[in-house]
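# curious how this folds, go ahead:
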Amino acid sequence: MKKSYYLFNPGRLSRKDNTLCFLPVDEDGNEGQPRYIPIEGVDNLYCFGSLDANSAMYNFLGKNHVSVHFFDYYEHYTGSFMAKEYLLAGKMQVEQTRHYLSDKKRMVVAKTLVEGAAFNMSKNLKYYQGRGKDVAKQLGQIESYTPLISNAGNIAELMGIEGNIRQAYYGAFGEIINDFDMGTRSKQPPQNEVNALISFGNMMCYTVCLDQIYHTQLNPTISFLHEPGARRYSLALDLSEIFKPMLVDRTIFSVLNKKQLQASDFRQDINRCVLKEGAKKVFVQAFEERLKETFKHRSLGRSVSYKHLVKLECYKLQKHLLGMEVYKPFKMMW
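Take a look at the predicted model:
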């Protein structure tokens, strides 16, 4: 079974037959112990340190449909190497573009995405309310904003409603998380530990959505809620709105409340808070465990992982764009 590999150290990536060889190199140029990874077992690579690889290496990765995602020193996602879109289909591309160009059709999809995200955010708060957390005020705020979604007249108005919902949602984090204070949401740069984890986790969720889109006929650059733009895969931003509450936020609550991460695992660096290398590894491991976790899918009647759930969401969107089935976002039931 293919899986993701995370490269936290700088190093060189080379090929030996059908095996990848990663040779870590420290700041002084000293080489560490090489690690060998059979290519058939690699789904994608996440690079948090500088990677030295030549064009032949990327040709090899591309032929085996291995994506490489890059992050900078401050945990910002900077870009991806994606192999040639081997599943793109002309009819799907045409219909996806038509839905974007039609204000009416675009708003249908965009509203559905926001409704799904709002439901999952509320479900998170209800989960913790049932465990003694006082989040009634924030739940009430979200429930007052949610009916406005269906009446939004344009994307800008819809994004404003989504922003109000998310602001209310983040306002409950201080009640849910023990020993850490989130304050207000700060992104560029994150000012404290919780904001740093949210930014880092959201980027991880974005890349998961991008990977799953790549394995369908959807074009990742044509989106509905977020505006398509140069040098970004905006459809991954759309889909990540639905999955951030269950993948990112639940992971954050878990690692902080179980004290897997503490204040000493973060560092204040030039007016921003960043995760130390050990903290990144702890969060990534917990995030991967969440992706692998399975549950009984009520429609399919079988167990699926959260990672596969993202691909199923892509398939549902495909069917909607092709006029086969009305798109309904995944909504948590627990």
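
# C-alpha only now, for contacts and for neighbours.
Noted.

# any idea what sits nearest the residue nearest the centre of the chain, other than its immediate chain neighbours?
The residue lying closest to the centre of the chain (Cα atoms, centre = their mean) is residue 205, at 1.1 Å. Among residues not flanking residue 205 along the chain, residue 240 sits closest, at 6.1 Å (Cα to Cα, 6 or more residues apart in numbering).

# repeat for residue 325
residue 319 (5.4 Å).

# now that neighbour: how far from residue 135?
To residue 135, residue 319 is 37 Å away according to Cα to Cα, to the nearest Å.

# ok, these two, which is more surrounded?
Neighbours were counted for residue 319 and for residue 135 using other Cα atoms under 10 Å; residue 135 has more, 21 against 14.

# I figured that one was touching residue 174, is that so?
No: Residue 135 lies out of contact with residue 174 (Cα atoms under 8 Å); the separation is 9.4 Å.

# what ranges does the stretch 1-150 of the chain have for its strands?
Applying DSSP state E, counting those that start in this stretch to the stretch 1-150 of the chain gives strands spanning 3-7, 11-16, 19-24, 35-38, 42-47, 51-52, 67-71, 77-81.

# please give me the structure for this one as well, since I'd like to look at both together:
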Amino acid sequence: MRAPFFIFSDGEIVRNQNTVLFIENSGKKKRLPVEMIGEIFLFGNVDISKNLIVYLSRKGILLHFFDFNEFYLGTYYPMEFNSSGKTLIKQVQVFLDEQKRLMLAKKFVLGISLNVLAVLKYYNRRGKDTLPYIEQIERLTRQIVSIKSHNDLLALEGKIWECYYKSFETIIDNKDFAFDYRSRRPPHNPLNAMISFGNMLLYSYVLSEIYKTHLDPRIGYLHSPMDKKLTLHLDIAEIFKPIIPHRVIFTLVNKGIIKREHFKKVDGGVYLNKQGLILFSKQFDHKMNEVLLDNGKNQFLTYRSIIRKEILKLEKHILGISEYIPYISRW
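Next up, the predicted model:
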């Protein structure tokens, strides 16, 4: 599986015969191994040309763009070579059927809740007093099956996340990384900055994997496509937030890898600085390539492979081949 490539400096990406070079403004050059790259994450102010985009398109390489404060701007991907009219029609039919859409959305929320519980129980076994949060989320989880409307399901999901986020200070136990409350645009402290950045990285990874299937990323079931242009990757990413970006945060903070010095204040918000972005992205990519035993099968997979498999499971559900069951972490 081809790997991601991160660019944090300002400069220019140019095609050099049958390869690609990144030239920093300082003049430093770095060759990009295009045959080994699946996507490029652009955080710096980088110039690109049409000639380069044509070349990257032929290689099937995606470009993810972020602004100066790490917010995701968008993705360039090659023309929809994997698109399928049959699958698109099925996706729309499931969305328009209120009961089918609600059933699928419930599965996503169940996946969120069970993976949240897996994280909390993991740290409880390691001496962190997360039992009050476990008990509360277990009570909320039991309510999922009886939910009758999409709005009520979203409200329940919000309660699950709210309770879970309160546990962060227990898991981290570091006054420099107090949670307080969830804030997004802008994040008001380092912990919220990492949550937002980790989520955006995860969204980009999931979106890349969706583009490799026949599914259309514009049609989601938990998140409404009426509110956003792309929503399916948000649905799938929710399941993996507790076990990928949040575990990355706990590792970085509890091991002292990331510190207050790796953040900056801009326009009333707090964001990772360049060194912080590098540290976080490196740990995130390491997590994505972590090898673990797939649930119930004698098969070792990376998290990236598991996400790809999750999307294929969803596609089979939409096509009526097999019922979708969300991935649940086992530790």
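
# ok, and for stretch 316-334 of structure 1, which residues are buried?
Within stretch 316-334 of structure 1, the residues scored as buried using 16 or more other Cα atoms under 10 Å are 316-318, 320-321, 327, 329-332.

# actually stretch 162-175 of structure 2, sorry about that
Going by neighbour count (16+ other Cα under 10 Å), the buried part of stretch 162-175 of structure 2 is 163-168, 171-172.

# with stretch 77-86 of structure 2 instead?
Those would be 77-78, for stretch 77-86 of structure 2 by 16+ other Cα under 10 Å.

# so where is it in structure 1?
Aligning stretch 77-86 of structure 2 against structure 1 (TM-score structural alignment) gives residues 82-91.

# contacts for that stretch, please.
Residues outside stretch 82-91 of structure 1 that contact it (Cα atoms under 8 Å, 6 or more residues apart in numbering) are 61-63, 65-68, 214-219.

# can you say which of those residues are buried?
Buried subset of the contacts of stretch 82-91 of structure 1 (neighbour count, 16+ other Cα under 10 Å): 61-62, 65-68, 214, 216-219.

# so which pair among those residues is furthest apart in space?
Across those, the longest distance by Cα to Cα is 21.3 Å; it joins 61 and 218.

# residue contacts, residue 237 of structure 2?
202-203, 206.

# what does residue 300 of structure 2 give?
The contact partners of residue 300 of structure 2, by Cα under 8 Å, 6+ apart, come to 291-294.

# what's it aligned with over in structure 1?
So, by TM-score structural alignment, residue 300 of structure 2 is matched to residue 303.

# distance-wise, check its match relative to residue 257 of structure 1.
28 Å.

# wait, residue 161 of structure 1 sits on residue 145?
Yes: here residue 161 of structure 1 reaches residue 145: they are 6.7 Å apart, a contact under Cα under 8 Å.

# which one's more surrounded, the two?
Per other Cα under 10 Å, whichever of residue 161 of structure 1 and residue 145 has more neighbours is residue 161, with 20 against 15.

# what residues sit buried inside stretch 21-38 of structure 1?
21-25, 37.

# which outside residues touch it?
By Cα under 8 Å, 6+ apart, stretch 21-38 of structure 1 touches 9-15, 18-20.

# structure 2: matching residues for stretch 131-142 of structure 1?
Mapped onto structure 2 using TM-score structural alignment, stretch 131-142 of structure 1 covers residues 126-137.

# got it, and stretch 103-116 of structure 1?
Mapped onto structure 2 with TM-score structural alignment as the criterion, stretch 103-116 of structure 1 occupies residues 98-111.

# by how much does that stretch deviate from structure 1 on average?
Compared with structure 1 after fitting, stretch 98-111 of structure 2 deviates on average by 0.5 Å (mean Cα distance after the TM-score superposition for structure 1).

# need the contact partners of that stretch.
Stretch 98-111 of structure 2 is touched from outside by 94-95, 141, 144-145, 149-150, 153, 157, 221-222, 235-236, 238-239, 324-328, with contacts defined as Cα under 8 Å, 6+ apart.

# and with 7 Å instead?
Outside of stretch 98-111 of structure 2, the residues within contact range by Cα atoms under 7 Å, 6 or more residues apart in numbering are 94-95, 141, 144, 150, 157, 221-222, 235, 239, 326-328.

# what does stretch 140-153 of structure 1 give?
111, 118, 158, 161, 165, 168.

# name the element the alignment partner in structure 2 of the fourth one belongs to?
Structural correspondence for residue 161 of structure 1 with respect to structure 2 (TM-score structural alignment): residue 156. Taking DSSP states H and E as the definition, residue 156 of structure 2 sits inside helix 150-166.

# what of residue 222 of structure 2?
For residue 222 of structure 2, there is no enclosing helix or strand under DSSP H and E.

# return the residue of structure 1 aligned against it.
The alignment partner of residue 222 of structure 2 in structure 1, by TM-score structural alignment, is residue 225.

# what about that match, how many residues nearby?
Counted with other Cα under 10 Å, residues neighbouring residue 225 of structure 1 total 26.

# and the gap between the closest residue to it other than its chain neighbours and residue 301 of structure 1?
Of all residues not flanking residue 225 of structure 1 in the chain, residue 110 sits nearest, at 4.6 Å (Cα to Cα, 6+ apart). Here the criterion is Cα to Cα. By it, residue 110 of structure 1 lies 28 Å from residue 301 of structure 1.

# who's more crowded, these two?
With neighbours defined as other Cα under 10 Å, residue 110 of structure 1 and residue 301 compare such that residue 110 has more, 21 against 9.

# and residue 36 of structure 1, what's its match in structure 2?
So, by TM-score structural alignment, residue 36 of structure 1 is matched to residue 31.

# tell me which of the buried ones among the contacts of stretch 82-91 of structure 1 is nearest to residue 139 of structure 1?
Nearest to residue 139 of structure 1, judged by Cα to Cα, of these is residue 218 at 34.1 Å.

# any idea how far residue 62 of structure 1 is from that closest one?
Using Cα to Cα, residue 218 of structure 1 is found at 19 Å from residue 62 of structure 1.

# again, but for residue 290 of structure 1
Using Cα to Cα, residue 290 of structure 1 is found at 27 Å from residue 62 of structure 1.

# now residue 279 of structure 1
Per Cα to Cα, residue 279 of structure 1 is found 31 Å from residue 62 of structure 1.

# great, nothing more from me.
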